[in-house]
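In: starting from these lines, generate the structure:
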Amino acid sequence: MKIFNQKINIKQVLVVIVLLLFGNSGKIYLLHNVRVNSDIDFYDYFDHISVFLFSLVSLISVIVSWKVINKIDKTNTILKFVKVYILSFLLFVAVGVIIDYVLLGIVMNSKEYNFIIRFINTMSVAFILVDIFALTSAFLYFRQSQKATLELEQTEKEKAVLQSQMLQKNLEPHFLFNNLSVLSGLVRKNPEQIEGFIDDFSDVYRYYLNHGKKQLVELKDELSFLISYMNLMEKRFGNTYQIENSIENTDGFIIPCSLQLCVENAIKHNKASEKNPLLIYLSLKENRIVIKNKLNKVDFTIGTGTGNDYLKRQYQLNFNKNVIFTETDNEFTVKIPLIPEV
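Out: Here you go, the predicted structure:
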C-alpha cells in the first residue's frame, strides 16, 4: 500500500496501533483512579516540572534504547520495534525512580519517602507517558524501514546501471571490428583456422549475452570462457600474451567476466612481444582468485576504469566483499573473492 508515494507496511502499522491501545488502556485506568482518589492542585508548579522532566526522560530512554538495540539487532523486523519499546519502558522506570528520589527525598527533603510506593508511582507515570514510548519508537523504526527501502531501491538501480555498462563494454564495436579484421586476415592467409576462430568468437559473444546479467557463474564456466577469449587474442597478437593457470579446484562461483576483465586490462596496459611475452598468472589462495602480471606499461592508453569499478561495486553491493587491487613498481595483482555457494 502507498500513501503520498511512500510504501506502507500494514502489518507493522497494526502492531504499533495495538501497542498504543494496550498502553492507553492502562493510561485511562490510571487517570480514572487519579480523578476519583486523588486531589491534584493544577497550580502546583512542582507537578508540572515533574511531568516535564519525566516526559524528557521517556524520550531520551527511547533514543538510548534504539541505539543499544540497533547495535545488537541489525535486522529491521517488527520484533526490533517491540524490543526498543520494552527496553525504553524499563530504562525509564529505573531512571525515573532515581529522579523521583532526588526530587522528593533530597530536594524536597521528604521524611516519609516510601520506596515501594514511589516505585509504583513511577510505573504509573510510565503508563501515563506510554504515547511517547510508542510513537517515538515507531517513528525511529519506520524511519529506518523507509531508509532501508530507499537504500535497497538505490542499490538495485546501481546494480542495473553497472550491468548495463558492463554489457555495453563487452559488446563495444571496437572489440567486434578488431575480431572481424582478424577474421578477414585468416580468410586470406590461414583459411584452415577460420572454423576454430568462429567457434571461439561465437562462444565469447554467447557468454556475454547469456551470462552478462547473471549475478554469479561457476568458476569452471568462467575459466572455459577465458580460454575462448584468449584464443581470440592469440589469433590477433600471436603468443604475445599468455596465461598460466594453476587453479585445480574449480568449485565455487564468481561474477561473470571477472577474469576476462582483469586479463583484458593486463593486455591493454602492458607492452609485450613474441620474444618477451606478457605472462598472466592465475592462482587460488585463501578463497580468492589471484590474477598477477609483470608491469611493462605502454606509453599511453585511454582507460575509463569501468571494468575495475564494476568489479569493486558488484562485490560490495551483492556480497559485501572487496576486490583488492595492488600495484608495485614491477607487478600488478588483483584478488577476487571466490563465493563458495549460492
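In: all contacts plus neighbour counts: C-alpha atoms, from now on.
Out: Fine.
In: host element of Ile279?
Out: Quick fix: residue 279 reads Leu, not Ile. Using DSSP states H and E, Leu279 sits in strand 278-285.
In: next, the angle strand 278-285 makes with the following helix or strand past that strand.
Out: The helix or strand immediately downstream of strand 278-285 is strand 288-294, counting by DSSP H and E. Relative orientation of strand 288-294 and strand 278-285, computed by axes from the mean of the first three to the mean of the last three C-alpha atoms, to 10 degrees: 160 degrees.
In: now the strands: where do they sit in the chain?
Out: 2-3, 6-7, 217-218, 241-245, 253-254, 278-285, 288-294, 324-327, 331-337 (DSSP state E).
In: most tightly packed of those?
Out: strand 253-254 (a mean of 22; mean count of other C-alpha atoms under 10 Å).
In: compare with the first, here's sequence two:
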Amino acid sequence: MTTTTDTKQAWYSRRWAQVALHVIAWVTLFSLPYLLRPSPDQRHAPDPDEHLWQIHYIINAFVLILFFYLNAGVLIPKLVYRKKYLQFSGILLFFFAALVYSRRLFIVAFIAHKQFELRPTILFTFFTLLFILSCSTAWKMIRDKLNADKLASEKENENLKTELSLLRSQVSPHFMFNVLNNMVALARKQSDQLEPSLIKLSSLMRYMLYEADEDKVPLDKETDYLQSYIDLQQQRFGAKVQVNVVMDLPEHGYEIEPMLLIPFVENAFKHGTGLIPDARIDIELRARQSLLQFTVMNRYNPEYTEIKDKTSGIGLTNVKRRLNLLYKDNHQLLISKKEGWFVVSLQLHLH
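Out: I've put the predicted structure just below:
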C-alpha cells in the first residue's frame, strides 16, 4: 500500500518535476539582474545598445547553463572521479578564456565605440564561472550521494528479506522433523489418531508452504497453527505430559509475522518431556490494545543433562534473530529458569 508520505516523497523524483524545478531555478537566477536593478532615470537617455547587451546576456546565460550540465554530466564523472585533475583544470581554464575572449569579440564587433576593459571582465567572468562550477559540483555530488544511499538501502532491504527467508526456512525443517517423529510414534502404536493427525499435518504443511510466505498473517491463523501443533503433540504424549493452553484473542484480529511463535512451543515439547517427573507445559497467549503477551512454561530436570543433537536450539536462536530484525525495540523477550521451570515470556507490540 502506498502511503501519503511515500507519494509526497516520490513526486519530485519524477523526470517532469526535475525538469520543471531546473527551469524555474534558471529563470529565477538569470532574471535577478533585471528584477533588482533600479528604475530607469528619466533624466538620462536610454542606452542605445541595450538590446545588444540583452542578446549577449541571454547567449552568455545559455553557455553557462551548458557548462553547468557539462561539468555535472561529463567532467566530474569522467575526470574528477577518476582523479584526472590536470585535464579538468585545463578544460576549466580553456572555458574561462573562451568566455573572456567572446566578450571582447562582442564589444569589438557590435559596440565599437565602447572600450573593452580586461580586468573587470576577468573578475566578473571568474566569479560567475566559479559560482556555476560550485553549484554544478554540489548538485552532482548530492545527487550521486542520494543515488548511492538509495542503492545501499535497496541492497539492505534485499539482504534483510534474504536473511529472513533463510531464518524461516531453517525453522520449518526443524519443526517438520519433530512432527514426523510424532507420526512414526502413532504408526507404531497403530493408533486410530493417525488419520486425523495426518489431516492436521496436511493443514500445517499448507500453512507453511503457502501462507508462511506472506510478510504478515492474521494472528488467529498463527494461533490455529499453534493449536494444531499442540494437538499433535498431545496425541503423541497422551497423559504423560499435562498441557494447559489459554489463548485469548480479540474479536478484531491483529497481524503477525508467520512462524514466529512456534519455536517457543516446539522448544517446550522438545526439552520439557522425556525423563522429567510430572511433565507439564503451560502456554498462554493474550492480545489486547496492540500488545501481545505470550508465555510458554515447561518443567525441566536440572539433574538431567541432555545430549543435544546438531539441530538443537536452531528454533530459539533464529526466532531471537527474527525478532531483532523485524521488531527491534518493539518487543521484549525474557528467558529464565526458576524453581524447576523453563520460562519464555514475549511481549510484542503489534501494528
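In: just to revisit the earlier point, format the strands of structure 1 as TSV; extra columns: distance to Arg118 of structure 1.
Out: Compiled in TSV, the strands of structure 1 are given as follows (distance: least, C-alpha to C-alpha, whole Å):
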stretch	distance to Arg118 of structure 1
strand 2-3	45
strand 6-7	44
strand 217-218	66
strand 241-245	76
strand 253-254	63
strand 278-285	65
strand 288-294	62
strand 324-327	61
strand 331-337	60
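In: of all these, which lies closest to Ser88 of structure 1?
Out: Judged by C-alpha to C-alpha, the one of the strands of structure 1 that comes nearest to Ser88 of structure 1 is strand 6-7, at 27.2 Å.
In: mean shift of the strand holding Leu279 of structure 1 relative to structure 2?
Out: Strand 278-285 of structure 1: mean distance to aligned residues in structure 2 after superposition is 2.1 Å, counting by mean C-alpha distance after the TM-score superposition for structure 1.
In: which secondary structure elements does that strand sit against?
Out: strand 241-245, strand 288-294 (3 or more C-alpha pairs under 8 Å, 6 or more residues apart in numbering; DSSP states H and E).
In: export the ones you listed to TSV and tack on distance to Val84 of structure 1?
Out: Below are these laid out as TSV (distance: least, C-alpha to C-alpha, whole Å):
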stretch	distance to Val84 of structure 1
strand 241-245	54
strand 288-294	40
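In: of all these, which lies closest to Gly23 of structure 1?
Out: Using C-alpha to C-alpha, these put strand 288-294 closest to Gly23 of structure 1, at 53.9 Å.
In: tell me what angle the closest one forms with strand 331-337.
Out: 170 degrees.
In: chain center to strand 288-294 of structure 1, what's the gap?
Out: In terms of C-alpha atoms, centre = their mean, to the nearest Å, the centre of strand 288-294 of structure 1 is found 26 Å from the chain centre.
In: cool, stretch 333-345 of structure 2 as well?
Out: The chain centre lies 34 Å from the centre of stretch 333-345 of structure 2; the measure is C-alpha atoms, centre = their mean.
In: do the same with stretch 209-218 of structure 1
Out: 21 Å.
In: just tell me the aligned range of that stretch in structure 2.
Out: The aligned range for stretch 209-218 of structure 1 in structure 2 is 209-218, by TM-score structural alignment.
In: helices of structure 2, start to end?
Out: 4-10, 15-36, 50-70, 85-110, 118-189, 194-209, 219-237, 262-271, 314-326 (DSSP state H).
In: and those: which comes nearest Phe294 of structure 2?
Out: Closest approach to Phe294 of structure 2 among these is made by helix 262-271 (9.5 Å; C-alpha to C-alpha).
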